[in-house]
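> let me see the structure of the following:
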Amino acid sequence: MIAKYIRISDKSQHIDRQVNDTDKLYIDVISGKTKFADRPQAQQLIQDIESGLITQVTVHEVSRLGRNLLDILTSIQYMHDKGVNIYVHNIGMHSLIDGKESPAFTMVVTILANISQQELATLRERQLEGVRLAKEKGVYKGREAGSKFTPAELCGKHPDIIKYLQRRAKQKGKSYSIREIASITKKNASTVQRVSKAFNELGGKFYYNKLVDPFA
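Okay, the predicted model is just below:
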């Protein structure tokens, strides 16, 4: 059986681009920082692999498996040991060719996994710097009572929304409205509104100008 493993960070994210005609879906709504073996649906997938039900696992991109190089390579090796082939859609590569590990796949995936890990570390540094700058300006409120995320954490969870908020902040002419950003990113307007509020609490234009633009 071919399985499709999908990981998204929150329920507002769309999975349409990650879904195709596979036999069974395993969908985790969880942070990429969580180890693969600690995720509920990944655990179910592992159980089915142990039962001999799965012959191939398909993921849209390497980062769906995790954000830690060692964890990703460990998960891949586990599947190989069980005779399970892995197909990464966005690079169009299988991990096993005629039952043997593909050196090209290993090389490419190791590079991409390392990049994914570095992106997470960079994002964390950017969040901390944003908090520091916001505190200096006196606009940082931290986590409100009853809220789930701090402004920095909320912004970090929605880089696609932040991209357009940053563009809106720096452009003097064209400005993206909340509804436009929601339509472009395919997320709820309420989510965009919350992220916009968090972005402003982190300094808005100042946060954008002082930090590296990851979408440039």
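
> hey, let's count contacts and neighbours off CA atoms from now on
Noted.

> strands of this structure, start to end?
Here the chain has its strands, by DSSP state E, at 2-8, 24-29, 56-59, 85-88, 93-94, 96-97, 100-101.

> wait, which of those strands is closest to Tyr208?
strand 2-8 (25.5 Å; Cα to Cα).

> mind giving me the packing neighbours of the closest one?
When contacts are defined as 3 or more Cα pairs under 8 Å, 6 or more residues apart in numbering; DSSP states H and E, strand 2-8 sits against strand 24-29, strand 56-59.

> most packed of those?
Across these, averaging neighbours per residue (mean count of other Cα atoms under 10 Å) puts strand 56-59 on top, at a mean of 22.

> now Glu50: how far from Lys197?
Here the criterion is Cα to Cα, to the nearest Å. By it, Glu50 lies 46 Å from Lys197.

> swap in Asp48?
43 Å.

> mind checking which of the helices and strands packed on strand 2-8 is nearest Tyr164?
Among these, strand 24-29 comes nearest to Tyr164, with 23.9 Å by Cα to Cα.

> which residues touch the closest one?
Contacts to strand 24-29, defined as Cα atoms under 8 Å, 6 or more residues apart in numbering, come from residues 1-11, 39-42, 44-45.

> about what we covered before: quick one, which of Glu50 and Lys197 is more surrounded?
Legend: neighbour count by other Cα atoms under 10 Å for Glu50 and Lys197, higher for Lys197 (15 against 12).

> among the strands of the chain, which comes closest to Leu112?
Of all these, it is strand 85-88 that lies closest to Leu112, at 11.2 Å by Cα to Cα.

> does anything pack onto that closest one? Which helices or strands?
Counting contacts by 3+ Cα pairs under 8 Å, 6+ apart, strand 85-88 is packed against strand 56-59, helix 69-81, strand 93-94.

> what about 10 Å?
If contacts are counted by 3 or more Cα pairs under 10 Å, 6 or more residues apart in numbering; DSSP states H and E, strand 85-88 sits against strand 2-8, strand 56-59, helix 69-81, strand 93-94, strand 96-97, helix 103-137.

> the structure of the following sequence is requested for comparison with the preceding one:
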Amino acid sequence: MQQAVIFVRVSKKEQDYQRQLEDLRSLALSQAVQVVAEISEKISGARTNQERDGIQELLRLSRTRAIQKVLVCEVSRLGRSTVEVLQVVDELTQLGVSIYVQNFGIETLRNGKRNPVAQFLFTLLAEFARLERETLRERILSGMDEARRQGKKIGRPDGTTEGKAAFLKKYASVVRNLRAGLSVRKTAKLCDVSINTVRKVNEYVLLKP
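Below is the predicted model:
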């Protein structure tokens, strides 16, 4: 029996990935594979795969030959860009790990060999997902430009600039973890903040008074 990982991601903290998990658990039963791990992320799709603990754990399990299959709902769960998705697909393929994408019913390996149709579809789907994000970003920027033309204030209100002391007080737990020697990534995970926020705190902490 093949060992498999269920991999799910949502991009907002208020979103729930329970439906994805339930769907993929049912899929695992139908394919008679043994689920040895469930990896779930609540992280923005704009984060690189290097910043995603879930993707890194998936790659670790694949490299140690602990799994032979990955189950995902959509190809966009595997990366923010076409290049990142294809990098994951290529590495897992080289390691003999097949990826099954539920919403299209496609799999990267057939009897241990590359499925060229899946490779082609992965490229297309990843590119469509990237274009969709770019379109959304352009719409947001266009809306901000229109608001400025109408004289509306964009960003932090005047007079509310956050000083260094107030910022460090706000993220006191981040400061403690950094001073204790924890890495930026570990601190971000423990304190449930973005890596960029931790980096900004770290810059302030390293600055001499």
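
> so after superposing, what's the score?
The TM-score (TM-score structural alignment, normalised by the length of the second structure) is 0.65; 147 aligned residues with a Cα RMSD of 1.9 Å.

> now the strands of the first structure in JSON lines, please, with extra columns for distance to Asn114 of the first structure.
Below are these laid out as JSON lines (distance: least, Cα to Cα, whole Å):
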{"stretch": "strand 2-8", "distance to Asn114 of the first structure": "18"}
{"stretch": "strand 24-29", "distance to Asn114 of the first structure": "22"}
{"stretch": "strand 56-59", "distance to Asn114 of the first structure": "17"}
{"stretch": "strand 85-88", "distance to Asn114 of the first structure": "16"}
{"stretch": "strand 93-94", "distance to Asn114 of the first structure": "17"}
{"stretch": "strand 96-97", "distance to Asn114 of the first structure": "21"}
{"stretch": "strand 100-101", "distance to Asn114 of the first structure": "19"}
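
> nearest to Ala189 of the first structure, out of the ones you listed?
strand 2-8 (18.6 Å).

> what residues in the second structure pair up with the closest one?
Matched against the second structure by TM-score structural alignment, strand 2-8 of the first structure falls on residues 4-10.

> what's the counterpart of Gly155 of the second structure in the first structure?
Match for Gly155 of the second structure (TM-score structural alignment): Gly142.

> its match reaches Lys135, doesn't it?
Yes. Counting by Cα atoms under 10 Å, Lys135 is a contact partner of Gly142 of the first structure at 9.3 Å.

> which ones are touching the counterpart of Leu92 of the second structure in the first structure?
Per TM-score structural alignment, the equivalent position to Leu92 of the second structure in the first structure is Met79. Residues near Met79 of the first structure by Cα atoms under 10 Å, 6 or more residues apart in numbering: 46, 49-50, 54-57, 73, 85-86, 95.

> nearest to Ser147 of the first structure, of those residues?
Distances from Ser147 of the first structure to the contacts of Met79 of the first structure, taken as Cα to Cα, are shortest for Ile46 (33.4 Å).

> and for the closest one, nearest residue in space, chain neighbours not counted?
For Ile46 of the first structure, ignoring the flanking residues on the chain, the nearest one in space by Cα to Cα, 6 or more residues apart in numbering is Ala37 at 7.9 Å.

> my guess is the one you found contacts Leu45. True?
Yes. Ala37 of the first structure is in contact with Leu45 according to Cα under 10 Å; the separation is 9.5 Å.

> higher neighbour count, the two?
Leu45 (23 against 16).

> surely the more buried one and Ser75 touch.
No. Taking Cα under 10 Å as the definition, Leu45 of the first structure is not a contact partner of Ser75, at 11.6 Å.

> overlap in contacts, those two.
Counting by Cα under 10 Å, 6+ apart, the common neighbours of Leu45 of the first structure and Ser75 are Ala37.

> picking that back up, can you add distance to Thr110 of the first structure and give the helices and strands packed on strand 2-8 of the first structure back as CSV?
Listed next are those as CSV, based on distance: least, Cα to Cα, whole Å:
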stretch, distance to Thr110 of the first structure
strand 24-29, 23
strand 56-59, 15
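
> hmm, back to that, what subset of the contacts of Met79 of the first structure is buried?
Buried by 16 or more other Cα atoms under 10 Å: 46, 49, 54-57, 73, 85-86, 95, out of those.

> between those, which is nearest Ile162 of the first structure?
When these are ranked by distance to Ile162 of the first structure (Cα to Cα), Leu73 comes first, at 30.4 Å.

> for that closest one, which non-adjacent residue is closest in space?
Thr110 (7.5 Å).

> which residue in the second structure lines up with the one you found?
Aligned against the second structure by TM-score structural alignment, Thr110 of the first structure finds its counterpart in Thr123.

> which residues touch its match?
Applying Cα under 10 Å, 6+ apart to Thr123 of the second structure gives the contacts 75, 82-83, 85-86, 89.

> of all those, which two lie farthest apart?
Val75 and Val83 (12.3 Å).

> who has more neighbours out of the two?
Taking other Cα under 10 Å, Val75 of the second structure and Val83 do not tie; Val75 has more neighbours (24 against 13).

> the second structure: matching residues for stretch 49-59 of the first structure?
On the basis of TM-score structural alignment, stretch 49-59 of the first structure is assigned to residues 62-72 in the second structure.

> count of neighbours near the alignment partner in the second structure of Val131 of the first structure?
By TM-score structural alignment, Val131 of the first structure lines up with Met144 in the second structure. Counted with other Cα under 10 Å, the neighbours of Met144 of the second structure add up to 16.

> Ile154 of the second structure versus Met144 of the second structure, what's the distance?
7 Å.

> cool, Phe128 of the second structure as well?
Separation of Phe128 of the second structure from Ile154 of the second structure (Cα to Cα) stands at 30 Å.

> so these two - more neighbours on which side?
Higher neighbour count among Phe128 of the second structure and Ile154: Phe128, with 15 against 10, using other Cα under 10 Å.

> brilliant, that's me finished.
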